[in-house]
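>>> here are the coordinates; sequence isn't available:
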């Protein structure tokens, strides 16, 4: 009985960890044009800087 409970708890923890891992969304932190931080991106030719 305790082994079954242990397996159920480990399976639930693993399922929760994997679902959290798959649903985690990382914000864009880097400017794709200049490679700098998107918090303060310097102006680039033909366009302005990007602020997020």
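Now that the structure is in, tell me what you want to look at. Every value quoted in this text rests on a predicted model; they were computed, and no experiment measured them.

>>> all contacts plus neighbour counts: C-alpha atoms, from now on.
Noted.

>>> On the three-state scheme, residue 10 is what?
Judged by DSSP: H, G, I helix; E, B strand; the rest coil, the three-state class of residue 10 is helix.

>>> cool, and residue 3?
Under three-state DSSP, residue 3 comes out as helix.

>>> give me the number of residues near it?
For residue 3, the neighbour count with other CA atoms under 10 Å is 8.

>>> How about residue 21?
For residue 21, the neighbour count with other CA under 10 Å is 10.

>>> Contact partners for it?
Not one residue lies near residue 21 by CA atoms under 8 Å, 6 or more residues apart in numbering.

>>> Put this next to the previous one:
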């Protein structure tokens, strides 16, 4: 269909695929591009490692 994009979601397994707050964690790819990384690189998101203090 015109205008649709294919999205592949590959979960990152930790504690049943969820983070410490019970939210699902995963990587979203669009046309082979890791959207999580793209968002951080373009300033739309901040990388957070579990256990780090928020800035």
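Ah, there it is. Since the structure is predicted, the reported quantities are computational estimates derived from the model, not experimental observations.

>>> Please state their TM-score.
Between these two chains, after superposing, the TM-score reads 0.24 (TM-score structural alignment, normalised by the length of structure 1); 18 aligned residues with a CA RMSD of 3.2 Å.

>>> quick one: residue 6 of structure 1 is in a strand?
No - secondary structure assignment (three-state DSSP) places residue 6 of structure 1 in helix, not in a strand.

>>> what about it, distance to residue 23 of structure 1?
Per CA to CA, to the nearest Å, residue 6 of structure 1 is found 26 Å from residue 23 of structure 1.

>>> which of the two has more neighbours?
Comparing residue 6 of structure 1 with residue 23 by other CA under 10 Å, the one with more neighbours is residue 6, at 11 against 8.

>>> neighbours of residue 40 of structure 2, just the number please.
With other CA under 10 Å as criterion, residue 40 of structure 2 counts 12.

>>> which stretch of helix or strand covers residue 39 of structure 2?
Assessed by DSSP states H and E, residue 39 of structure 2 sits inside helix 35-41.

>>> Please point out which parts of stretch 5-23 of structure 1 sit buried.
Within stretch 5-23 of structure 1, no residue counts as buried by 16 or more other CA atoms under 10 Å.

>>> Any idea how many residues pack against residue 9 of structure 2?
Counted with other CA under 10 Å, residue 9 of structure 2 comes out at 12.

>>> Which SSE is immediately downstream of whichever strand or helix holds it?
Per DSSP H and E, residue 9 of structure 2 falls inside strand 7-11. Note on strand 7-11 of structure 2: by DSSP H and E, the next helix or strand toward the C-terminus is strand 26-30.
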